[in-house]
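A.B. asks: One predicted model, sequence on top.
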Amino acid sequence: MANNLPDLCLQNIFKHLNYDKALYPCTLVNKQWSYSSIPVLWSNPFIYVFEGRKPLNSLKPLIDTYLSFLPQNQQEELEIKPKFNQNSIMFNYPVYIRHIFFYFIYEGVKYWCNHCNVSNIIIKERKNQICKALIESFFIKSSKIDTFEIFESDDDYFNISDIFGSISNIQKIQKIRTLIIAKCSDISILLNLTLNVKSLKLFTLYNFDLVNSLRQFVQSQKNLTDITFSFPPKLFPTYWEIFHSSKTATSTVTFIEFIHIQFPKNISLIYHLALFTNLQYLKFRACDFGYIPNIKEDQLIQEINSNYPLAFKKLNTIIIIEDSYLNLEILKILLQFSGEELLSLELFEVKINKFNYIIKWLEVFCPNLRRLVIVDKTNDKLEIVGIHDFFRKFNNLSYVIINGEKHFAT
């Protein structure tokens, strides 16, 4: 049956497979599966090593493979003796890369240089040259790059504009993942050229000179749907304001994630989130709500209903992970506003003091809930009292997960 599936269908299936346990074995099944799985396997090979916690020595054959595809004159200029003959390699691996993660590529090249008997005197210059050559090769050979990451480097680095072919490829990027950025020249080029961004992730931008560039960038994005933030308290309000004050972002963004945010006292989080009229997915990971002052619930609800009648009307998923203390006031307001639209509530590794309150709010406000997961390992006595009556309050809820245990409706 699987042999009858078109290659494109197989590739779409393979994108959802785990790299170690399922994807790699697919390359060994038969010729069709091999040809369909290799492009997926090689779309982002560096991340499999770094985020998959693979041994660093697996980087060397990876870099060796890519270096074998450099033009002969470039190999000679960089004093590289290719390990493989291009003509003997079955696949043109650089064609398949879709994710340009500077950090992973840079660290991979650094490891390769450190294990190729390169003199410490020239290793710094050489790794920059090789890194530049590889990224240039990726830009030239791959037409499907859709994810891009810039990071701050302590070493001498190079500008994106120095890489042949980068400008035209940057303009095609669909997703951008921006990590620690310190090179204003690099990020300015990226912000000025990238107009098709759908997903933007910002992690600890210490350079306030980027604020105006980022503001213009956000205003220019007509397809921005996903944003992720991770900032220290002093920086967060400045960068967060760029988004909640943007008419463009507040009308297009559907997904917001906060990571390791310690929300400051002067932040009006609920008001700001209410501005995002298409918000569907809201996620907090390891955030601290403790600094948000007590909320005047009735006044807040009245003001939001009056000023932002569309607030949270499309919010269908709320996820809170690794929160030291769950702010019940904020959760109640979100449940109340999302109401019938809410389909999924997941609370992982959170400290829950008033579990029964949450259950009651769900019964009152969220009749269409389909997924409920609550995990608090500090409290092994979490229990839904009258669980059968609880299930009757919902139209589509077939089971709930409480501290890892499934409870079914029947």
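C.D. replies: That came through fine. Numbers count the residues shown, from 1 in each chain.

A.B. asks: Please count neighbours and contacts with C-alpha atoms only from this point.
C.D. replies: Will do.

A.B. asks: which ones are touching Phe243?
C.D. replies: The contact partners of Phe243, by C-alpha atoms under 8 Å, 6 or more residues apart in numbering, come to Arg215, Val218, Ala249, Thr250.

A.B. asks: for Leu5, that is, sorry about that
C.D. replies: Neighbours of Leu5 in contact, by C-alpha under 8 Å, 6+ apart: none.

A.B. asks: how does it look with 10 Å?
C.D. replies: Contact analysis of Leu5 by C-alpha atoms under 10 Å, 6 or more residues apart in numbering lists Gln32, Trp33.

A.B. asks: Is Lys360 part of a helix or strand, or is it coil?
C.D. replies: helix (DSSP: H, G, I helix; E, B strand; the rest coil).

A.B. asks: ok, and here's another one to check against it:
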Amino acid sequence: MRIVTEIKRKSKIFRNSLRISGSKDKRSISNYIPNLITIQDIPIDCLERIFSHITNIPEENSNDILNYNIKISTLFNCARVNKLWSALVIPKLWRRPFHFVLSDEQNCTLISTLILFLSEQDKNVLIDQQLKLFETKNINDRIIKFNYPQLIKLFDYDNFIKSVHRWVVRYPNTCTEFEKSRLVTQLLGKVLFKGNDLNGFKTFNYFRAKIYDNFGFISLYKLIPQNSFGCFNNLTQLEYRNPHKVNKSNLEEFLDFFNIIILNCSDLKSISLDVRKEDKDDYLEIDYSISKLLSNQNRLENLSISYCSPMIYNSIFRHIHYLNYLHIKGINDMSCLLKLISSCKVLKTLELEQSWDMSDDDYKFHYSDLTKNFSLSHTTKLQIDHLYFNFNDQRSEILLICLLEMTNFNLKTLTTKLITFNIMRIISTFCTNISSLNISHNFSHIDFTSLLNILPIFPLRQLYLEISYSNSREYMDAEIYKLASSLPYTLENLYLKCHITPDYLDILLNRSRPNIKSLWLYNVSDYYMDYLKILYHYSLVPNNRLKDVRFNWNRSLNNRRNRRSSSVTSCDDEEFKKTVSKHLKDARQSILKEKRKEKKESFDNNKKNPFIISEAKNHIFSYHDKVFERKLSDYKDH
């Protein structure tokens, strides 16, 4: 609502500036624009950009559902301004209605609105099941101004099932039979898929969850009438995730889904497949289906896959001229993997991840294997800018070394859970252009010292260090001066998930060369008032650029010394921000008491809010979600 009010206010100011002025001012803009401009006169393309900006507002909150509700509420208020705004906003509100499983009342409104599009016969079927269709009286008689099913462009299959289930068993109905949930899902599914038969979905997320096994599986064949799959013809992004391993009982479930996609999708740009098998050599029908799905696409740019057999590798080779992002979980043929990576012409982001079961990974690899397929790694130059290596098994060291040698000076981002002396030697020799270094590893004291020795080599803008509390406590105090002197002067964002006391934080900030803009502290081991005092002192240093400070407040603060407020673990983000801001104010006042009166007045005017404090979100060692924009619902209270 604040955004709408601000738009109206600025529009009024703009109109006042265009009022017809007196004849004395011959250069008045009114001579050129005789008509008054109102908020209704804002060009449609400008309005569309405004509403798109609201939809894509950066998240300021760690609660994804809260962020989503704020955006939806803002757009809804915009839709109430006038008919034009409504016509522009409603399609954005309905672009992805099942992004999250909403609260009871919101979910009831969503499902009840979709029920309006059922035929009278289908409505009577639900009434016969003693289901309360509409919470509000006369809703069935209202005029429908939009064809809402046709507005859906991003469809989340699993969240759709959960939303219907909540409508049946929680609010407004309180049924206990899963058969009724299945019935409503099938009837609404037919409406949604048939409604998008012409324009089609753009993104289809097909997630299964173990918690709903007793709900039963609903095949797409049962949701789509007369097997009319036109809704998939324009699909550009597909995500498929099934936590169950393929076996005899569910093999048909997998094959049916892949057959539908194979027959109807040929222009997918992004595919994410998470399929598991009991044994990699079993059920080769799955390998064949995945291989055919990949081969059928015209121009595949982003691929995430949980398993690659030789058959699947061969299909991926068809897209080596287009792949921009490649994510492979598990290794079963390292030579084939390296051959694929070296053949990709425009690959910018590579992500390799350990398999679910570490025993499934095959680390049998020798450098001689490379010579059979392509030139030695020293002469092979990859175009990869960002490398995510989510292995912590020492046996994967040779793979990472080989990749680092091939990426050479092109590499800008390295995110890894494995770091050894040999790896540090390679990156300090071949990859000296790294600007973002993210490491999670239980360093020994010797290895940590080796890391500090090479840090000044890189033009780092971001550094993330995650070291176990016990390990970092052993040597961090002894190495804090060296860490401070090792930080490159280019560093802007520093993320520390390790043991560090307030005193040593003071040393780190004041002895380091860079002017840090953003500082994230995950393991605040003492009462954070002490940290705030240090940070405020640092903010008084001339020319410092610290603007963003974040703490990880997920764990209980009850046992921290000198607590002045009650536990905040149950508070929402806004309440916690107020609490921390109050402590920052107390820290500031405590410091100012030590200053002379004239200095205090100066500081009061200039340093009331030196930096913003918020929550430090968990660092994600993956680029997958950024590519696929995946955010699953948190549906614990089913």
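C.D. replies: Everything's here; your move. All values derive from a computational prediction rather than experimental measurement.

A.B. asks: out of the contacts of Phe243 of structure 1, who has the most neighbours?
C.D. replies: Ala249 (26 neighbours; other C-alpha atoms under 10 Å).

A.B. asks: Can you tell me the closest non-neighbouring residue to whatever residue of structure 2 lines up with that one?
C.D. replies: Using TM-score structural alignment, the equivalent of Ala249 of structure 1 in structure 2 is His319. Residue nearest to His319 of structure 2 in three dimensions, not counting chain neighbours: Leu300, with 6.0 Å by C-alpha to C-alpha, 6 or more residues apart in numbering.

A.B. asks: Just say helix, strand or coil for the alignment partner in structure 1 of the one you found.
C.D. replies: In structure 1, Leu300 of structure 2 lines up with Leu224, judged by TM-score structural alignment. At Leu224 of structure 1 the chain is in coil, as set by three-state DSSP.

A.B. asks: still on that earlier bit, who touches the residue nearest to His319 of structure 2 in this structure?
C.D. replies: If you count contacts by C-alpha under 10 Å, 6+ apart, Leu300 of structure 2 has them with 236-237, 266-271, 294, 316, 318-325.

A.B. asks: Buried residues in stretch 139-147 of structure 1, which are they?
C.D. replies: Of all the residues in stretch 139-147 of structure 1, those buried under the rule 16 or more other C-alpha atoms under 10 Å are Phe139, Ile140, Lys141, Ser142, Lys144, Ile145, Asp146, Thr147.

A.B. asks: er, stretch 152-172 of structure 2 actually
C.D. replies: Buried-residue list, stretch 152-172 of structure 2, by 16+ other C-alpha under 10 Å: 152-169, 171-172.

A.B. asks: same check, this time on stretch 241-254 of structure 1
C.D. replies: Buried residues in stretch 241-254 of structure 1 (16+ other C-alpha under 10 Å): Ile242, Phe243, His244, Ser246, Thr248, Ala249, Thr250, Ser251, Thr252, Val253, Thr254.

A.B. asks: Tabulate the buried residues of stretch 139-147 of structure 1 (TSV), appending distance to Phe69 of structure 1 and secondary structure.
C.D. replies: Formatted as TSV, the buried residues of stretch 139-147 of structure 1 follow (distance: C-alpha to C-alpha, whole Å; DSSP: H, G, I helix; E, B strand; the rest coil):
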residue	distance to Phe69 of structure 1	secondary structure
Phe139	13	helix
Ile140	12	helix
Lys141	10	helix
Ser142	13	coil
Lys144	18	coil
Ile145	18	coil
Asp146	21	coil
Thr147	22	strand
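
A.B. asks: Among the buried residues of stretch 152-172 of structure 2, which ones are in strands?
C.D. replies: Counting by DSSP state E, these place Leu154, Phe155, Asp156 in strands.

A.B. asks: Looking at those, spot the one nearest Lys345 of structure 2.
C.D. replies: Nearest to Lys345 of structure 2, judged by C-alpha to C-alpha, of these is Leu154 at 30.1 Å.

A.B. asks: residue in structure 1 matching that closest one?
C.D. replies: So Leu154 of structure 2 corresponds to His99, using TM-score structural alignment.

A.B. asks: Enumerate every residue touching the spatially closest residue to that match that is not a sequence neighbour.
C.D. replies: If the residues on either side of it in the chain are set aside, His99 of structure 1 comes closest to Thr147, at 4.7 Å by C-alpha to C-alpha, 6+ apart. Shown in contact with Thr147 of structure 1 (C-alpha under 10 Å, 6+ apart): 44, 97-101, 170, 172-178, 197-200.

A.B. asks: Equivalent analysis for Ala311 of structure 1, please.
C.D. replies: Contacts of Ala311 of structure 1 (C-alpha under 10 Å, 6+ apart): 270-279, 304-305, 334, 337-338.
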